[in-house]
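model this:
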Amino acid sequence: MHDPLFILFIGVLIVVGGIIGLKLHPFLALLLGAFVVAAMTPAAVIEEFALAKGATASAAASLAKKSIGERVATEFGNTCAKIGILIAMAAIIGKCMLESGAAERIIRSMLRFTGIDKAPMAFLVSSFFLGVPVFFDTVIFLMMPLAKAMTMRIGKNYLLFVLCIMAGAAMANSLVPPAPGPLFLIGEMNIPIGMMMVGGTIVGLFTITAGYFFALWANRRWPIPLRDALDARLEDIRAIAAKEDSSLPKLGVSLLPVLVPLVFICADTAVDALMVPPKTVVIRSAFPFGLVDMVQFFGDKNIAIISGGIVALLVLINHKKDSKEGLTPFVQAALTSGGSIILITAAGGAFGGMLQQTGISARIADLTSGYQMALIPLAFLIAAVVRTAQGSATVALITASGILSGMASAADLSFHPLYLGLAIGCGSKLVPWMNDAGFWIICKLSNLTEQEALKTVSPLLVVMGLTGLVIIMIAAQLFPLV
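You can find the predicted model right below:
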């Protein structure tokens, strides 16, 4: 009854059965699953989990004594703290870019540069390189309005654009520092950051190429139309698509809502990399007083996305300066849509958090510790099982690297530990489903149903992860780097 694997099975049954079988709203199904999992987890297991995460004995005991409602609400709130402002402001940015014509201007400029045939590839590569300095969910928020505008412009391939955005952002998030998971991984496994960045980029380009071909196939097999949404009505997008170039914002102005948060976040990432002791004092003395503090302030992801939202609102105000319409209707529509996404994503975070408290990661580590198999597939397998079980790619990276760091250093490896790190990164992509906050973000922002996302988005990441494993094993044989 208290085995984490059994609790996981019950949780999966409630969430998947509730959404697909009973047609429950995802928020209710995820919250119900979180409460049941929390109720089935003994206090001693919760305390052991907290101690393993580095909590003090008193803090661990305090967590174990909390009521089920408190624990679920805490994880719900923690997820809201991570994504609440991001989703709300991203919804405003997307709505403003669509209404002002900024998204349409970007699409027209992209089509002139790439042509219609290469537009999906442009989305794929752009999302990958955006995903290196910027969080996965931020990339999705910034790119999805462009996918909707592009689909309206050419009249087809909506699923292809959605999957290209997902493919690029997801792989960068788990393979290339400075994303949080890869940063922890390189520290745990003593992999040079430059080597991980180069290796992650190379493997990532192979994997997103495989993802692109899967996306082409899925788009032909399950063509999904662009649907009405509160924040992006089809009639509004169609009206904007019919406008003359002269009535749209200039390209530079149109890019500002995306470029402002991107530049701020990239600048903060660069400063953080330079500020590692003992360089801190040197770096601070090399720049004018307060510049570093200003970069770090605006580089915070929440401040950066708020700045982008303010710029997007200014672009919309300028575009509608001759109109008597105020901003309230547009902001209200964006926040109505964004609020629903926040609730569902936070409920998914609560469900994933309750699964983690069952000790599922440690249970998986015990099951795999005695396996006598090659280390690269083992690293991939552990990360994949942890990701599927509890939903977070970052937790899967941290868990798998913690399990294998000692094994990698003790074993007489015939290849560089870089390949283990890359295998863990690829394994952490399998398998996204309803316990993953990212699944709900892509599902709700794209207006795909849960069933559509499960048969397109989830297999997409499986294909890319497995492709990465094959490439890594071949590279470890041909270029062991030792």
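
only C-alpha atoms for contact and neighbour calcs from this point on.
Will do.

list the contacts for Gly101?
Taking Cα atoms under 8 Å, 6 or more residues apart in numbering as the definition of contact, the neighbours of Gly101 are 240, 248-249, 254.

residue ranges for the helices of the stretch 101-250 of the chain, please.
Along the stretch 101-250 of the chain, the segments classed as helices by DSSP state H, counting those that start in this stretch run 102-114, 119-130, 136-154, 158-175, 180-188, 193-221, 234-241.

Now show me the structure for the sequence below, then we'll compare the two:
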Amino acid sequence: MPLPDDWSQSLTAGPLLAIAAGAILLLLLLIIKLKLHAFPSLIIVSLLTAVATGIPITSVVPVMLSGFGSTLASVALLVGLGAMLGALIQYSGGAQVLANKLITVFGEKRAPIALGVASMLFGFPIFFDAGLVVMLPIVFSVARWVGGSLLYYGIPVVGAFSVMHVFVPPHPGPVSAAAFFETNVGTLLLVSLLIAVPTWYLAVYLFSKLVAQRINLPVPSLLGYEETQEDPTNPPSFGTVLFVLLLPMALIFFNTGLNTLATGGVLPEGSANQTWFQVLRLLGETPVALLITCLVAMYLLGFKRQDQAAGLQKIMDGALPAVCSVILITGAGGMFGGVLRSSGIGNALADVLGDLGVPLIFAGFMIAAILRVAQGSATVALTTAAGLIAPGVLAANYNSIQLAALVVSVAAGSVVLSHFNDSGFWLVSRFFRMDEKTTLKTWTVMETLIGITGFAGALAVFGAASLL
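Predicted coordinates:
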């Protein structure tokens, strides 16, 4: 962050906590009560928070721009390319083809479970943002054809991506925590999946059934293309659509999977420095993987079906205006999180909690939860909390299963209480066309349930492993 080297936060945890709470309340007032658009609201509150926490005046705008830019760097390319890919799938009729196949195989009543399970598999190597954008056309198509609230189909999907992203390697958060705790990644994979699957069912799927009965959210248009109820003309085959969806997953696994294998010592020493390894990891970088998939989709879903290049260009171009608002608001949320992070609010609160002497498994969960609320990013909260408690964990001589359970407990804390400074909050809010109040009732509650349920699972595994 662009702060002077000689600056340090002089405020204690009490005033910093009060400022953070006041900032969130002001956002609620501006967005929900006064109906001010989220984009300027986040900028206003970020500016006021930076000044109130004592960030040097000359550094206020650089800090805001740094948070905004770093978020856009990770989100804009993924959302933009994912939107183009989603538009191609939607326009070609591929979304309807896949939706009809899911309904035929699993039945209408089990369609949400099928979507959720598919998203968990799809989310194994793919990050939350990219996976969500690619799956949205299928979710919307199923919801439109089967009927009912979009939440009944959308919540299981976004919840599946969230569960996989925060709990399961090879995602960066759990892998980094495993490195801090010197945990075997293979053991962590087994333990995290053992906890993640029932967590998704209890905290996400059952919650989706409840919330869909209370909030009837209509299915909006998506990515600049309005799907009709008519059968698509010359649609692609189910196998073609499935290949397009699996391609980015396979490519991204080159990156995340190889990195995990190298970190875990499975590959021969020095593999990471070899050209083949670096080329495969480059192909597996999410923006590159989505770019390759877009090009393949243009051929398979467009040119091969004898669509003209000008028509495809129009469809892909039409997808971008639809996601501009999503990208800008997400960047502004990153700006707010960057200000909170630079002000030292999360670190001050974590230090206070660390001095209370609570058991490590509870301390990791609570510190990660505080950091999550303070700065927004689940990955940052997870890795920071893991680093803070790592000395105690290493000194405790836990077995491998207990260490894996500790990683999951910290991960559980890092997912709770998602709000205005979390990019996932704004992605779900804008793509589902939900106002902020509804997003708090749905997405925020779901994320908190995931954290609480995941922590309960980690606690149970930790206790059972202590008897070994």
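
TM-score for the pair, please.
Remark: TM-score between the superposed chains equals 0.90 [TM-score structural alignment, normalised by the length of the second structure]; 452 aligned residues with a Cα RMSD of 2.4 Å.

would you list the contacts of Gly101 of the first structure in CSV and tack on neighbour count?
Putting these into CSV (neighbours: other Cα atoms under 10 Å) gives the following:
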residue, neighbour count
Ile240, 23
Leu248, 19
Pro249, 22
Ser254, 23
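
got CSV for these, with distance to Gly131 of the first structure too?
What follows is the contacts of Gly101 of the first structure, written out as CSV (distance: Cα to Cα, whole Å):
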residue, distance to Gly131 of the first structure
Ile240, 28
Leu248, 28
Pro249, 26
Ser254, 20
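
So which of those is the closest to Ile191 of the first structure?
Of all the contacts of Gly101 of the first structure, Ser254 has the smallest distance to Ile191 of the first structure: 39.7 Å, by Cα to Cα.

what residue of the second structure matches up with Leu183 of the first structure?
Matched to the second structure by TM-score structural alignment, Leu183 of the first structure sits across from Val175.

mind checking how far the closest residue to that match other than its chain neighbours is from Leu394 of the second structure?
Leaving aside its chain neighbours, Val175 of the second structure sits nearest to Pro169 (5.7 Å; criterion: Cα to Cα, 6 or more residues apart in numbering). Summarising the geometry, the distance separating Pro169 of the second structure from Leu394 of the second structure, computed by Cα to Cα, to the nearest Å, is 20 Å.

The two: who's more crowded?
Pro169 (25 against 14; other Cα atoms under 10 Å).

Can you give me every residue that contacts the more buried one?
With contacts defined as Cα under 8 Å, 6+ apart, Pro169 of the second structure is in contact with 124, 175, 185, 188-189, 260.

Give me the aligned partner of Ile441 of the first structure over in the second structure.
With TM-score structural alignment as the matching criterion, the partner of Ile441 of the first structure in the second structure is Leu427.

Closest to the mean position in the first structure, which residue would that be?
Using Cα atoms, centre = their mean, the residue of the first structure that lies closest to the mean C-alpha position is Phe136, 3.3 Å off.

What residue, apart from its backbone neighbours, is nearest it spatially?
With Cα to Cα, 6+ apart as the measure, Ala169 is the residue that lies nearest to Phe136 of the first structure, at 5.5 Å, once sequence neighbours are left out.

Might you report the residue contacts of that neighbour?
For Ala169 of the first structure, the residues meeting the contact criterion (Cα under 8 Å, 6+ apart) are 127-131, 136, 139-140.

cutoff 10 Å now
Counting by Cα atoms under 10 Å, 6 or more residues apart in numbering, Ala169 of the first structure touches 124-132, 134-140, 143, 163, 208.

Just give me the match in the second structure for it.
With the correspondence set by TM-score structural alignment, Ala169 of the first structure lines up against Phe161 in the second structure.

Kindly report the same for Ala334 of the first structure.
Per TM-score structural alignment, Ala334 of the first structure is aligned with Ala319.

What count of nearby residues applies to the residue nearest to that match when sequence neighbours are not counted?
If you skip the residues right next to it in sequence, Ala319 of the second structure has Leu223 as its closest partner in space, 4.4 Å away by Cα to Cα, 6+ apart. When counting by other Cα under 10 Å, one arrives at 28 neighbours for Leu223 of the second structure.

In the second structure, what residue corresponds to Lys82 of the first structure?
When the structures are aligned by TM-score structural alignment, the residue of the second structure matched to Lys82 of the first structure is Ser74.

Quick check: which element contains that match?
Taking DSSP states H and E as the definition, Ser74 of the second structure sits inside helix 57-92.

Can you mark which positions in that helix are buried?
For helix 57-92 of the second structure, the neighbour count (16 or more other Cα atoms under 10 Å) marks 59-61, 63-69, 71-72, 75-92 as buried.

For it, give me the average deviation versus the first structure.
Mean deviation of helix 57-92 of the second structure relative to the first structure after superposition (mean Cα distance after the TM-score superposition for the first structure): 1.5 Å.

who does that helix touch, helix- and strand-wise?
Contact here means 3 or more Cα pairs under 10 Å, 6 or more residues apart in numbering; DSSP states H and E; on that basis helix 57-92 of the second structure packs against helix 38-52, helix 94-106, helix 128-146, helix 238-263, helix 286-301, helix 309-343, helix 423-431.

ok, 7 Å please
Taking 3 or more Cα pairs under 7 Å, 6 or more residues apart in numbering; DSSP states H and E as the contact definition, the neighbouring helices and strands of helix 57-92 of the second structure are helix 128-146, helix 286-301, helix 309-343.
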